[in-house]
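>>> I'll drop the sequence and a predicted model, then ask my questions.
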Amino acid sequence: MRRGEVFWADLTPRSGAEQAGRRPVIVVSHDGFNEAPGWRSVIVVPLSTSAAQARRGPTAVPLAPGSAGLKKGGIALCHQVTTLDRAKLSERLGTLPANLMSELEEGLRAALDLE
C-alpha cells in the first residue's frame, strides 16, 4: 500500500454527513506509515459521484473516468479526509498520476489550512 493508490473501502459504520458505504478511497498517509508492518491504520480521502459534492470548492478534486483505474469519474472529497483500519480496504484499483496527486494535495492544503 502506497500513497496515491486507490482502493475500494468499506466506510461503515459512519454517521451524519460522513461519507459511508463501499466506495473508492485514495491513500494519502506517508509511505513510512503505509509500509510499517505494525501500523494498522491508513489515512484516506473518500470519493463520491454526487454532482452536489463537485460544487464544494477547492476541497473537491474532480477525477475523470479511467483515472487510477476508476470506471466512473468521481470527486475526491479532501474535506472528508479520514483514518481507517487497513482491514476496511479491499481491491486496489490503481494509482493517481503525479498531476492529479498534486491537485489532491492542494485540496488537502485548502481543507486543513496548510501553507
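Nice, thanks for sending it over. Residues are numbered from 1 along each chain as shown.

>>> from now on I want contacts and neighbour counts done on CA atoms only, so please keep to that.
Fine.

>>> neighbours of residue 21, how many?
Applying other CA atoms under 10 Å, we find 12 residues neighbouring residue 21.

>>> and here's the other structure:
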Amino acid sequence: MARVPGRGDIYHIDLDPIKGREQRGKRFVFVLSPAEHDKYGLVIVLPVSRGQTLARSTGFACTLMGAGTQTQGVVICDQPRTLDFSARGARFVETVPAYVMEDVLSRLAPLVT
C-alpha cells in the first residue's frame, strides 16, 4: 500500500466475499478511519451506493451529489467494515470536501454514542 488512506478518502475496491445483505462487488468506499490507524493496513470504510433506499429513508445516507466529487451516490453510514486494502487491491480515487466528512460523522454518531 503505497499511499496511506486517510479519513474522507474515496477508494475503489472489491468487497467480495460477503454474506447476506452486505454491499458486494467492486465499488467505491469512503474511508472512515484516520491515517494513523490505516497505516497498519486495516482500514475502516463505509460503502458508497447509488441506491440504498433504506439508508436514505432512515437518515443514514450522506449524499455526494453536489459535493464536487467525481464519485456520485450516497455514503451508507450504517454499514461500516474493516478491510485489508493491500489484499483487496484498493485504488485511490479522491478526497471529499471537509463538510462531507462532518456530515458522515454526524450521521454515524447515533449508532455509536
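Yes, it's here. Model, not experiment: these values are computed from the prediction.

>>> TM-score for this pair?
Superposed pair, TM-score by TM-score structural alignment, normalised by the length of the second structure: 0.84. Supporting alignment: 108 aligned residues with a CA RMSD of 1.8 Å.

>>> buried residues in stretch 95-115 of the first structure?
For stretch 95-115 of the first structure, the neighbour count (16 or more other CA atoms under 10 Å) marks 95-96, 100-101, 103-111 as buried.

>>> would you convert the residues you listed into TSV that also reports distance to residue 62 of the first structure?
As requested, the buried residues of stretch 95-115 of the first structure are arranged in TSV below (distance: CA to CA, whole Å):
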residue	distance to residue 62 of the first structure
95	15
96	12
100	9
101	11
103	9
104	9
105	13
106	12
107	10
108	13
109	16
110	15
111	15
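
>>> a markdown table for the residues you listed, including secondary structure and distance to residue 3 of the first structure?
Shown next, in a markdown table, are the buried residues of stretch 95-115 of the first structure (DSSP: H, G, I helix; E, B strand; the rest coil; distance: CA to CA, whole Å):
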| residue | secondary structure | distance to residue 3 of the first structure |
| --- | --- | --- |
| 95 | strand | 8 |
| 96 | coil | 9 |
| 100 | helix | 12 |
| 101 | helix | 9 |
| 103 | helix | 14 |
| 104 | helix | 11 |
| 105 | helix | 11 |
| 106 | helix | 15 |
| 107 | helix | 15 |
| 108 | helix | 14 |
| 109 | helix | 16 |
| 110 | helix | 19 |
| 111 | helix | 18 |
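
>>> now do the SS call for residue 24 of the first structure.
strand (DSSP: H, G, I helix; E, B strand; the rest coil).

>>> which residues of the first structure fall in strands?
5-10, 22-27, 41-48, 60-63, 74-77, 82-85, 89-95 (DSSP state E).

>>> these: which one's closest to residue 16 of the first structure?
strand 82-85 (14.3 Å; CA to CA).

>>> show me what that closest one packs onto, helices and strands only.
strand 41-48 (3 or more CA pairs under 8 Å, 6 or more residues apart in numbering; DSSP states H and E).

>>> how big is the offset of the strand it packs on relative to the second structure?
Following the fit onto the second structure, the mean deviation recorded for strand 41-48 of the first structure is 0.5 Å by mean CA distance after the TM-score superposition for the first structure.

>>> report the angle between that strand and strand 5-10.
Angle of strand 41-48 of the first structure versus strand 5-10, following axes from the mean of the first three to the mean of the last three CA atoms, to 10 degrees, is 80 degrees.

>>> ok so, going back, between the strands of the first structure, which one is nearest to residue 33 of the first structure?
So among the strands of the first structure, strand 41-48 is nearest, using CA to CA, at 7.7 Å.
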